[in-house]
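Trainee: Any chance you can model this:
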Amino acid sequence: MFDLNQLNPQQRQAVTHGAGPLLLLAGAGSGKTRVITCRIAHLVQQGTSPEQILAVTFTNKAAREMRERVQEMTGRNAVKGMTISTFHSLGVQILKSHIDRLGFKRNFSIYATSDQLRLVRELLREAGADSSNRDAEQMIWRISAAKNRLIDAGQYQPTLRDPLSHLVATIYPRYQKALKAYNAVDFDDLLLLTVRLLEGQSELLAHYQQRFVYQMVDEYQDTNPVQYQLLKLLAGGHKNLCVVGDDDQSIYAFRGADISNILDFEKDFPGTRIIKLEQNYRSSATILAAANQLIANNRQRRPKTLWTSSPAGYAIDYLRCEDSEDEARQVVELIHAETFRHQRKFSDFAILYRTNTQSRAFEEQLRYDNIPYVLIGGQQFFDRKEIRDLVAYLRTILNPADEVNLLRIINYPKRGIGENSIDQIIRRSAEQNAGIWQLLQQPEQFDGIGQKTLTAIAEFVALIKSYQSTFKNPLRLLDTLRQLLNELKLADEIYRQEKDPQTAQRRIENQNEILNSLGAYIERNERPSLAGFVDAISLLDADPAGKDDKEKLLSGNTVTLMSLHSSKGLEFPVVFLAGMEEGFLPHKKSLDVTCDIDEERRLCYVGITRAEQRLVLLGARQRRKHGKLELREPSRFLAELPQQLLATRQAGVPADDGEEQQEKSANQFFQQMQQLLG
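Mentor: Take a look at the predicted model:
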């Protein structure tokens, strides 16, 4: 059971709303999940049958948590009859009962990615096209994007400027025909086929419209076209569709999310009642004022203003650091100061950034200071494949007898030394009790290995020996590493491997970050060497995230590192928002497109509203790119924040007024604002 009096006025209006479409514009930290669960419980208490309630969200975890909360309020029996699920689980439920109307059997299989790859590779071979994993993954990615935009195989149209689209136009229909022959569907079919089924079967659509009298959807701003169409069909009967979302937190356009779904909701559902949930239960008034003023600069949005009954709190710090390493040092120093001064735990802190490449400097500094951390939404920097591949080259150059790393790179990138040849080399090494490197220097002794492979082996040996010599010059370490990267053409290999150009670019940026790591190492050491650099990496790798401190990790007492995209839905007492510079936030790819700048501003807004008590913004005067320092411009978003609430200072220089004065200044600002508003 729950008490309506425990809700604020807007929450009560949302919970008790009766029939008709309802749009809940739920600002960050406004208790939207509580509102949804209370609304479901209220409907049951008012006599609605649990079987008539449908609640849809995006993840199994969110659906499970919603079910558990509703069960606490209504009891186990009521929850049993409800449909609380993800979009795809709902699709499975409908298709398992009716897919035979589309020519499938009801015991259809759902193909995993590995199944899709095998099928698409076979279709590519039949079409006489490249059937590599990379091309197969490209096909799957393109077909998935089409299905999410409601484009069937027969509707797909290639474009002149996109040669790959012509191959997709050939493979997509064959792929769908093969799936049907195998009585299988893929993950995207679970929604597209459900939509086509309901569109083509009017009596079936009427059945589900009558069954689901009340529908509720969480995170509506993240819906794509096929999800929108499914909801529109199901709500076409009673029109009791309640959607909850925040256009200011729409940050997944790259996944196909369409912000117009929430912006145009009342156009699609006439008679919509709009309720704004603007009271924030998370952040200080200062943080909310900054967030409100920032997001007001977006042109396409629904006006809303977050507010709180909490005190103004501290001013927002902006630290202009020298470079990436200084930025990381400042964050770690502030963590030490906050834990000492305010008895905070490490789990009170989050470091947020726009791109995963930015985590490298923070990971290094946290490890140097033995501060445990957890990396969310990505691998630790030195665990990433592209980094391990490059480091394997450096370790082999230093010690060719290291056969683990030698074998990792002997044919990476591919140079014509195939698996059969490598197996023969390994066998000969065991038979002669000789090292592989020793044998590689005498390739003519291998029987059965062709001349092309022997030439490739000789070139590989020459490459390693050449860099063994050039890396000995400590004054040219950076230039030599840059030369190695260019000669290996690892970037080309990554592009060949990856289906998604954006993923490939991120991996290449990660690899280039090694140059920046080496540059930072050179600055810290009077007598730098390649061996010293690799040793430093090895020491970091041997002690990831302070794993020796098991008690702290087991208790979850770790600093959190994550990208802004991964941070949505989370909150922390202290947030460090790093890389407040043009090119990072907003990201360089968005600088020429207005709608992309709006999404970047929403990302910044999400980052700011993760902070409960303290927000620290950081940027650098210069950063290394491919090992060379480049000047950086502060983010335009800094100028869009209320300057009265921003304590700007140079890194390492404490605020003159101190914390108490900062809090006093912020409170004075809010008193003046209240007087102006009357």
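
Trainee: from here on, contacts and neighbour counts on C-alpha atoms
Mentor: Noted.

Trainee: Enumerate the strands of the stretch 1-150 of the chain by residue range, in sequence order.
Mentor: Remark: strands assigned in the stretch 1-150 of the chain by DSSP state E, counting those that start in this stretch are 22-26, 53-57, 83-86, 109-111.

Trainee: Mean neighbour count and distance to Arg125 added to the ones you listed, as CSV?
Mentor: Formatted as CSV, those follow (neighbours: other C-alpha atoms under 10 Å; distance: least, C-alpha to C-alpha, whole Å):
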stretch, mean neighbour count, distance to Arg125
strand 22-26, 25, 49
strand 53-57, 23, 39
strand 83-86, 22, 36
strand 109-111, 16, 20
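
Trainee: Export those to CSV and append columns for distance to Gln157.
Mentor: Shown next, in CSV, are the strands of the stretch 1-150 of the chain (distance: least, C-alpha to C-alpha, whole Å):
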stretch, distance to Gln157
strand 22-26, 35
strand 53-57, 32
strand 83-86, 30
strand 109-111, 25
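
Trainee: out of those, nearest to Glu386?
Mentor: In terms of C-alpha to C-alpha, the element of the strands of the stretch 1-150 of the chain nearest to Glu386 is strand 109-111, at 28.9 Å.

Trainee: Here is a second sequence; please produce its structure as well for comparison:
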Amino acid sequence: MPENKYTINLNQEQKEAVLHGKGPLLIVAGAGTGKTTAITHRLANLIQSGLAQSQEILAVTFTDKAAGEMEERVDRLLPFGYLDLWVSTFHSFCERILKEHGLDIGLPTNFKLLDQTGSWVLVRQNLDKFNLNYYRPLGNPGKFIHALIDHFGRCKDEAIFPEDYLQYADDIKRNFDDGVFGSRAGDREDKITQKEAEIEQQRISELADAYHTYQRLLLENNALDFGDLINYCLKLFKERPTILDKYRSQFKYILVDEFQDTNWAQYELIKTLAGPANNLTASADDDQSVFRFIGASFNNVLQFKKDFPQSKEIVLKENYRSTQNILNLAYNFIQLNNPNRLEYQLNQDKELAVEAKEKGVELSSFKKIDKKLKASDQSAGLIEHLHFATLEQEAEGVAKKIAEIINNDKEANFSDFAVLVRANDSATAFFKEFERQRIPYEFLASKGLYSQPVILDIISYFRMLDNYHESPALNRLLGLPFLNVPAEVAAKINQHSKKRAQSTYETLQELSLVKGVSKESAQKIGFLVDLIKNHSKLIREKTVGDIFLAFLNDSGYLKYIVKQENDRDIGLVTQFYKKIKSFEENSPEPTLTNFMQAMDMELESGEAGSLEADIEKGPDAVKIMTIHSAKGLEFKYVFIVNLVDKRFPTIERKEPIEIPDKLIKEIVPSGDIHLQEERRLFYVAMTRAKRGLFFTSADDYGGTRKKKLSRFLGEINFKKPEAGAGGEVSLKPVEKGAEGKKSYNIPPYFSYSQFAAFDKCPLQYKFAHILRVPCIGTAVFSFGKTIHRTLRQFLENYLADQRKNQKELFRAAPDEKDHKKNDFSEPEQLKRIMAVYEANWIDEWYENKKQKQAYCKLGKEILKDFLERFLKEQPKIKFLDGRPSLELDFSLKIGENTIKGKIDRVDELPDGGIEVIDYKTGRGKEKLAKEDKEQLMIYQLAGEQIFKETPECLSYYYLENSEKKSFQSSEEERGRFKQEVLNKIEKIKNSDFKATPGWQCQFCDFKNICEFRKL
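Mentor: Here you go, the predicted structure:
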């Protein structure tokens, strides 16, 4: 394949990866070698060269963030828009497949997805259904339940179904009955006595039965866990060959990023889907395989070569991140994991050549691989080991070193520094020292949402509404930052409560009896009491989400954090709101009381709440994080701390319940597996550094004995520590004006709704699309969404029945044709559309029962009129890749910018050409305004790129009076409009988002928190 614009500025190995044609490809990509560049350019090249359309390529990775970044990069590379780009995580890919085809293997397609905490709660609520003896919890069942769920999860990593486990348990029992005794599960050598064998057989049977019970509970509750997504998708493909063939035909090319992090089941899924063409690209670095604790199979990288001996290997060696001395140190260190490394095994493994020959592939010409990285930057980096007497001095020393570098390196920012810890609890000493020394920092923990102050405030308010006698919760509320009742007043209130043996709330009801409360404090407390009384009335009739938004708005809390420009707290509030909305979607009664019961269950399980963090969007601050979290990131200066024995490397913690050896499908490497994993983790930490790498340690971490240095320091030849100095930090002051204009994180994609918001008020745009402030919904929004969902689902069902009917009529004998014909009469279809309407009704944001009933009635009238017109006119809905063009997601490219949206419907016109239709639930306008036409012109431009033809007719379908308003645009108008869009995007990118108050304020979702509003 010839070179093109996607290979410009790439090195030779990257070019080869991008231009590789058909057949399996293994990209061995070392740290910092531009692996993501190679993969995204390969994906874009496959599309641009015509080898595949966007929907014919599947690209999978491991996190939503990585998938989003890959899609953004491909967006920037492609000169045109596209319809459907399958870039996703393994789990989201499988969820999408099962939502469409789950019924084919007996799964409901409307299943809810449980995370580990959700699974824990399910087991906890049904503990009596587990027949446990060996594993019966004697005390708090929390840890025991986690052990069981972890075990079931590991089974699913290996694609071990409950029936496999039950069969194994039966085999064990049969052997025992026959007098054959083996060894304990997980121990190949340890032979056991008859009595031990009996206990072991009972233990295995109990586990198999528990696994079966757990899986049955999931299905009874219309739920799947994350392991199920992979396994059921694999089951679907293996048991339903027609469906497998459909997706094999669709996905001409498959790309897997971070292949070393796949587990056995994920790799089996990809192998199954890739055959028989095997146009499979796997990008991997076995030296960065550090997720074995969550099921990743280190051996998959080597297994790839065994499964595809004809594969091409491309090794990316040119490093664009680190200096050569840092790379040399890391490479020499990781050699200690030989022979269990890809480089060693591919170069030495004679068995591999024998296996390949058996498959008809000659490996005699196989070129040996070399993973030693070469730096593009030939300068020498800083590498130091700093040793201290105590942990406190170690933290001081790190702070001092950062200050020293900041003062000497004029180009360095605080965000150029990372402090990497082996575990989250090791971070405390460092961020406390940074606070003391006033060094800006950001602790990027993956857990801890529920312990964030702003979230604790909200949870405390919920507790207070749920139970007036929750005095600790009410005491926290007295200290809300925007109320700020003095501590001495709160102390007097508590003293009075204790004296009278009553709750704090009861004392607030008789506040006049408490001496020493000022008038100002009494007013603040009165406001809080009234708020609690008013919101208590909502508990029975409103959802927890309604109460959440009522508290934020009525209390002034949301207005307070917005005014403070506290982006972090706004982000935390948004994350918690997502949690609440997820609860509402999965709960038949989403009340505040039920939510608090679920929260208490989560807290009992040890769940602290997931935290979302985007390091690139954070403030200029030193980043403190675990090494696992740092994977894929890079920093100018890296500190790897607490390098002492038993902290890094850690002591191996075996799985509480191990999978029996005979059920394990993964080939486990020899040697100390845990130590090898810890070495890879240390290698990952070292290769994050660009210019400076600092190892730190101390003698005293609070124990009775002096700590030994980490063995890893010895392995990199830092046996004699250099004494590090602690002390106070002296930072040069930041020059006035150095901060410059505040920058905003503009969304990577644009949409018509974004343009409309910006036109109305730039501050509204900021609230909605940058800060993503939660806002109260409306009845119009819920109703509109209900109608759109109903029309899409009804039309999909109708068209599927129509096609099925045509096939059956074609196959049927003449005398059977009347019998085979489906009922497409208006009365029957009316029943069906009303059933779909009922199933899709969104019961949210209606002011009262009367309003809800009125909308419900209006919806039935709209659907009846729609159906009557649809059956009369019989419009021909356009099909694309075998699917009707209903609610088509699109990505439109204008200049270097991507606009995303959804087209409700595309019809084929009788005389040729296509019509783009957008549903509106209101009544038709006499004349379409300019902004109305602009929305449809975006859809028209998207249609040009998707269908390779310009939609001739652009229509709004006003459903309330069943009226269509259509227009056509000229090429000149479209050209002018494109320029207007580019100008608008430029304005958004350069805006300071100042408010433009006016008449529109009365309709703004954020009027309650905006200080500039005009009402």
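
Trainee: rewinding a little: between the strands of the stretch 1-150 of structure 1, which one is closest to Asp479 of structure 1.
Mentor: If we rank these by C-alpha to C-alpha, the stretch that ends up nearest is strand 109-111, at 47.7 Å.

Trainee: For the stretch 251-400 of structure 1, which segments are assigned as helices?
Mentor: In the stretch 251-400 of structure 1, the helices defined using DSSP state H, counting those that start in this stretch lie at 260-263, 265-268, 285-295, 324-342, 359-368, 385-398.

Trainee: Buried residues of the longest helix anywhere in structure 1, list them for me.
Mentor: What stands out as the longest helix in structure 1, according to DSSP state H, is helix 501-524. Within helix 501-524 of structure 1, the residues that count as buried by 16 or more other C-alpha atoms under 10 Å are 504, 507-522.

Trainee: quick revisit: now the helices of the stretch 251-400 of structure 1 in CSV, with mean neighbour count and distance to Val461 of structure 1?
Mentor: Formatted as CSV, the helices of the stretch 251-400 of structure 1 follow (neighbours: other C-alpha under 10 Å; distance: least, C-alpha to C-alpha, whole Å):
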stretch, mean neighbour count, distance to Val461 of structure 1
helix 260-263, 19, 58
helix 265-268, 14, 64
helix 285-295, 23, 57
helix 324-342, 18, 36
helix 359-368, 21, 31
helix 385-398, 20, 10
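
Trainee: Aligned counterpart of Thr355 of structure 1 in structure 2, please.
Mentor: Matched to structure 2 by TM-score structural alignment, Thr355 of structure 1 sits across from Ala423.

Trainee: and the aligned partner of Arg320 of structure 1 in structure 2, how many neighbours does it have?
Mentor: If you follow Arg320 of structure 1 across to structure 2 using TM-score structural alignment, you land on His387. Counted with other C-alpha atoms under 10 Å, the neighbours of His387 of structure 2 add up to 24.

Trainee: what stretch of structure 2 does the longest strand along structure 1 fall on?
Mentor: For structure 1, the strand with the greatest residue count under DSSP state E is strand 611-620. Using TM-score structural alignment, strand 611-620 of structure 1 corresponds to residues 689-698 of structure 2.

Trainee: any chance of the helices of the stretch 251-400 of structure 1 in TSV, with distance to Ala458 of structure 1 too?
Mentor: Listed next are the helices of the stretch 251-400 of structure 1 as TSV, based on distance: least, C-alpha to C-alpha, whole Å:
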stretch	distance to Ala458 of structure 1
helix 260-263	59
helix 265-268	66
helix 285-295	59
helix 324-342	40
helix 359-368	35
helix 385-398	15
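
Trainee: Tell me which of those helices sits nearest to Pro163 of structure 1.
Mentor: Closest among the helices of the stretch 251-400 of structure 1, using C-alpha to C-alpha: helix 385-398, at 28.1 Å.

Trainee: just checking, next helix/strand downstream of the closest one?
Mentor: Moving toward the C-terminus from helix 385-398 of structure 1, the first helix or strand encountered (DSSP states H and E) is helix 403-409.

Trainee: hmm, who's touching that following helix?
Mentor: Defining contact as C-alpha atoms under 8 Å, 6 or more residues apart in numbering, one finds that helix 403-409 of structure 1 is touched by Asp389, Ala392, Tyr393, Arg395, Thr396, Pro400, Ile436, Trp437.

Trainee: The same query, at a cut-off of 6 Å, please.
Mentor: With contact meaning C-alpha atoms under 6 Å, 6 or more residues apart in numbering, helix 403-409 of structure 1 is reached by Ala392, Thr396.

Trainee: Repeat that for stretch 615-632 of structure 1.
Mentor: Counting by C-alpha under 6 Å, 6+ apart, 316-323, 512, 515-516, 519, 574-581 sit against stretch 615-632 of structure 1.

Trainee: go again using 7 Å as the cut-off
Mentor: 316-324, 327, 478, 512-513, 515-516, 519, 574-581, 634 (C-alpha atoms under 7 Å, 6 or more residues apart in numbering).

Trainee: for stretch 297-305 of structure 1, same thing?
Mentor: Asp247, Asp248, Glu278, Asn292, Asp598.

Trainee: redo that, cut-off 6 Å
Mentor: Asp598.

Trainee: now swap in stretch 488-501 of structure 2 and tell me
Mentor: So stretch 488-501 of structure 2 is contacted by Ser503, Thr504, Thr507 (C-alpha under 6 Å, 6+ apart).

Trainee: mean per-residue distance, the match of strand 611-620 of structure 1 to structure 1?
Mentor: Stretch 689-698 of structure 2 differs from its equivalent in structure 1 by a mean of 0.8 Å after superposition (mean C-alpha distance after the TM-score superposition for structure 1).

Trainee: Any idea how far that stretch is from the middle of the chain?
Mentor: Taking C-alpha atoms, centre = their mean, to the nearest Å, one finds the center of stretch 689-698 of structure 2 at 31 Å from the center of the full chain.
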